[in-house]
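1. A predicted structure for the sequence below; I have some questions about it.
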Amino acid sequence: MSTAAANPWPQQTSQLELDDTDPVIADIERVPEARRGNFSTVGDNRWDLTPLVQKHTVSGTLSIVFDTFPPHYVATAKRLIWASINKPTPVEDLERSSAARSQLAPATVCIFARFLRQWMTWLAERDIHEFSAVTDATYDEYAEHLKRHRGSRENVGNMLFAVTRAWLYAPYLPEADRLARPPWENSQMGRASVLGPANWSSENKTTPFIRRRWPALSSGRCASSPTSATTSSPRRH
């Protein structure tokens, strides 16, 4: 089994030092005044991201529930998701152009959390309980797993980019939480180097999750499913 090379990080950042009493939303100015109430804190099992939603036409709640994550990965998941809410993604560390946003919208954070949970669950099932233990062979196996079981090429690509995003946040994280560079990020082709040509297909095609997020929010269901990392309930604004 090959071991992924250590990452030289061109952008220097300070590692996160989170306390259970710290607010999940660090910058209150991002929250509309009408929604500035009791915010979730890091120690909570459920993080409510609804205060960050800017569209008044959207009903329902956006939340992330951490008891859906493997126990060994809960602290890592909280650090990563907190960073995705409050820190810019170091997209300049990519060696190719990307349309990824540096500051994520709350719905995108929920999608990232869902895909992150799937990645962590898959790792835990293989007795891999720290990101620092992930190798190139692990990445290759996960990519093949997604292509076999996770539907359309676009959907698989979105799931792989969630792993890329977890790698990009490494400068904010302790050593055990740092992923090595995914092999698909060693090529200008990016995920296409793993997915193959754009006409790649699977018999088990599903509507890409990324396309369903706003219709789901409008109906107050925020990507809800029995195994989802995100949950919602109707609420009026």
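-> Received it, and whenever you're ready, just let me know what you need.

2. could you use CA atoms for every contact and neighbour count after this?
-> OK.

3. for Leu160, give its distance to Thr230.
-> Applying Cα to Cα, to the nearest Å, the value for Leu160 to Thr230 is 19 Å.

4. so which of those two has more stuff around it?
-> The residue with the greater number of neighbours, taking Leu160 and Thr230 and applying other Cα atoms under 10 Å, is Thr230; the counts read 29 against 24.

5. return the set of buried residues in the helix or strand hosting Glu141.
-> Following DSSP states H and E, the helix or strand that holds Glu141 is helix 136-149. With burial defined by 16 or more other Cα atoms under 10 Å, the residues of helix 136-149 counted as buried are Asp136, Thr138, Tyr139, Tyr142, Ala143, Leu146, Lys147.

6. closest to Leu80 out of these?
-> Nearest to Leu80 out of these is Tyr139 (Cα to Cα; 18.7 Å).

7. so which elements touch the very next helix or strand once past the helix holding Glu141?
-> Next in sequence after helix 136-149, counting helices and strands by DSSP H and E, comes helix 153-168. Under the contact criterion of 3 or more Cα pairs under 8 Å, 6 or more residues apart in numbering; DSSP states H and E, helix 153-168 touches helix 106-125, helix 136-149, helix 209-218.

8. what about versus this one:
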Amino acid sequence: MEKGVEFVNTLLASFLLLGTVFLLSVPARSDDDPGPRPLRTSSLLQLDQLFSSGTHLLVTQGAIESFLAAMEGTPPDWATVYGHGHHDPDHDDRLFNLNRERDAAREGNPILTWRIAFVWTGEVSHFDADTQSYSVAVGPELTPTSWGLVRFKPEEFPSNLRVRPDKHLADWIDGSLRRHESVQVSIIMAGTLIPTESIIYDFSHDAEGVGLIMPVVKVEQVEVVLVKPHA
């Protein structure tokens, strides 16, 4: 009888040990980490297939300019606002007043409720063996327009962005990285404008006197699209 009890206890201990090992082998993931995302191969002209109906794709100069015209009416008088630049004692006040006046003018504009999608740039950097996925380095996209430079600004952006492509794409990416070739991707983010600071006006830090327009978006969906998929 004692041998039978000892056998059962040993068996239970083995199951508990196996269960512990299994739990430890599953990578932990916080609520803020959605895990690896699929790598899409859609053309930038077919992005509407990735988003819900009614999403406005602001991925071309023309679409962005039409959006700004519907939201803001006319571009700012950048030359007047800039004046003599940062050394002009009234420069900051003029820029502040521009933002305040534009904020007040767009109150109640139905476009504030639009769901919009915009593009940032990315590059596949390396393979992460722990998550069996590829890390992606991400940066903002600057679009020259007749209004000035436009840079969409996500309110929050998912940190540690990773993708898990299918085997065909993974093999191609591995080969490209071994040859030290850049693997470019587009990061398409969709969401709605932040009502309290939907668009911020500023000046470029890289080009003297060039206006910078930053729509601020609460991001609800992120898609990663391969720019130049393997033929």
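-> On my side now, so go ahead. What you are looking at is a predicted structure, and each value in this text was computed from that prediction instead of being measured.

9. what would you report as the TM-score here?
-> Scored against TM-score structural alignment, normalised by the length of structure 2, the superposed chains reach a TM-score of 0.21; 88 aligned residues with a Cα RMSD of 6.1 Å.

10. can I assume Ser125 of structure 2 is in contact with Val136?
-> Yes. Using Cα atoms under 8 Å, Ser125 of structure 2 and Val136 qualify as a contacting pair, with a distance of 5.6 Å.

11. ok, the two, which is more surrounded?
-> Residue environment comparison for Ser125 of structure 2 versus Val136 gives the larger neighbour count to Val136, 23 against 17, counting by other Cα under 10 Å.

12. show me where structure 2 has its strands.
-> Defined through DSSP state E, the strands belonging to structure 2, from first to last, are 39-40, 56-57, 115-128, 133-139, 143-145, 148-150, 153-154, 162-163, 184-193, 199-203, 211-226.

13. redo those as a markdown table? Include distance to Leu12 of structure 2.
-> Listed next are the strands of structure 2 as a markdown table, based on distance: least, Cα to Cα, whole Å:
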| stretch | distance to Leu12 of structure 2 |
| --- | --- |
| strand 39-40 | 43 |
| strand 56-57 | 57 |
| strand 115-128 | 36 |
| strand 133-139 | 36 |
| strand 143-145 | 63 |
| strand 148-150 | 63 |
| strand 153-154 | 51 |
| strand 162-163 | 39 |
| strand 184-193 | 49 |
| strand 199-203 | 62 |
| strand 211-226 | 45 |
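
14. out of those strands, deepest packed?
-> Between these, the one whose residues have the most neighbours on average, counting mean count of other Cα atoms under 10 Å, is strand 162-163 (a mean of 26).

15. what packs against that strand?
-> If you count contacts as 3+ Cα pairs under 8 Å, 6+ apart, strand 162-163 of structure 2 packs onto strand 133-139.

16. what packs against the strand it packs on?
-> With contacts defined as 3+ Cα pairs under 8 Å, 6+ apart, strand 133-139 of structure 2 has these neighbours: strand 115-128, strand 162-163.

17. next, the angle strand 184-193 makes with it.
-> For strand 133-139 of structure 2 and strand 184-193, the angle between their directions (axes from the mean of the first three to the mean of the last three Cα atoms, to 10 degrees) works out to 70 degrees.

18. and the angle from strand 133-139 of structure 2 to strand 211-226?
-> With the same axes, to 10 degrees applied, the angle from strand 133-139 of structure 2 to strand 211-226 works out at 160 degrees.

19. just the angle for strand 133-139 of structure 2 relative to strand 115-128, thanks.
-> Between the direction of strand 133-139 of structure 2 and that of strand 115-128, the angle (the same axes, to 10 degrees) works out to 130 degrees.

20. need the nearest residue in space to Val185 of structure 2, chain neighbours excluded.
-> The spatially closest residue to Val185 of structure 2, leaving aside those adjacent along the chain, is Leu226, at 4.5 Å (Cα to Cα, 6 or more residues apart in numbering).

21. shouldn't the one you found be in contact with Trp172?
-> No. Counting by Cα under 8 Å, Leu226 of structure 2 stays clear of Trp172, with 11.6 Å between them.

22. wait, which of the helices and strands packed on helix 153-168 of structure 1 is closest to Ala192 of structure 1?
-> Of all those, the one in closest proximity to Ala192 of structure 1, counting by Cα to Cα, is helix 136-149 (11.5 Å).

23. quick one: the closest one to helix 153-168, angle?
-> Between helix 136-149 of structure 1 and helix 153-168, the angle formed by their directions is 150 degrees, by the same axes, to 10 degrees.

24. tell me what helix 136-149 of structure 1 is packed against?
-> Applying 3+ Cα pairs under 8 Å, 6+ apart, one finds that helix 136-149 of structure 1 makes contact with helix 153-168.

25. got the buried residues for the helix it packs on?
-> So helix 153-168 of structure 1, judged by 16+ other Cα under 10 Å, has buried residues 153-168.

26. how far away is Asp48 of structure 1 from Thr121 of structure 1?
-> Using Cα to Cα, one gets 22 Å for the distance from Asp48 of structure 1 to Thr121 of structure 1.

27. Ile64 of structure 1 and Ala107 of structure 1: what is the separation?
-> 11 Å.

28. could you name every residue contacting both of these two?
-> Listed contacts common to Ile64 of structure 1 and Ala107 are nil; contacts here mean Cα atoms under 8 Å, 6 or more residues apart in numbering.

29. what about stretch 96-116 of structure 2, start to end distance?
-> Rule used - Cα to Cα; the end-to-end distance of stretch 96-116 of structure 2 is 26 Å.

30. repeat that for stretch 176-189 of structure 2.
-> With Cα to Cα as the measure, the ends of stretch 176-189 of structure 2 fall 26 Å from one another.
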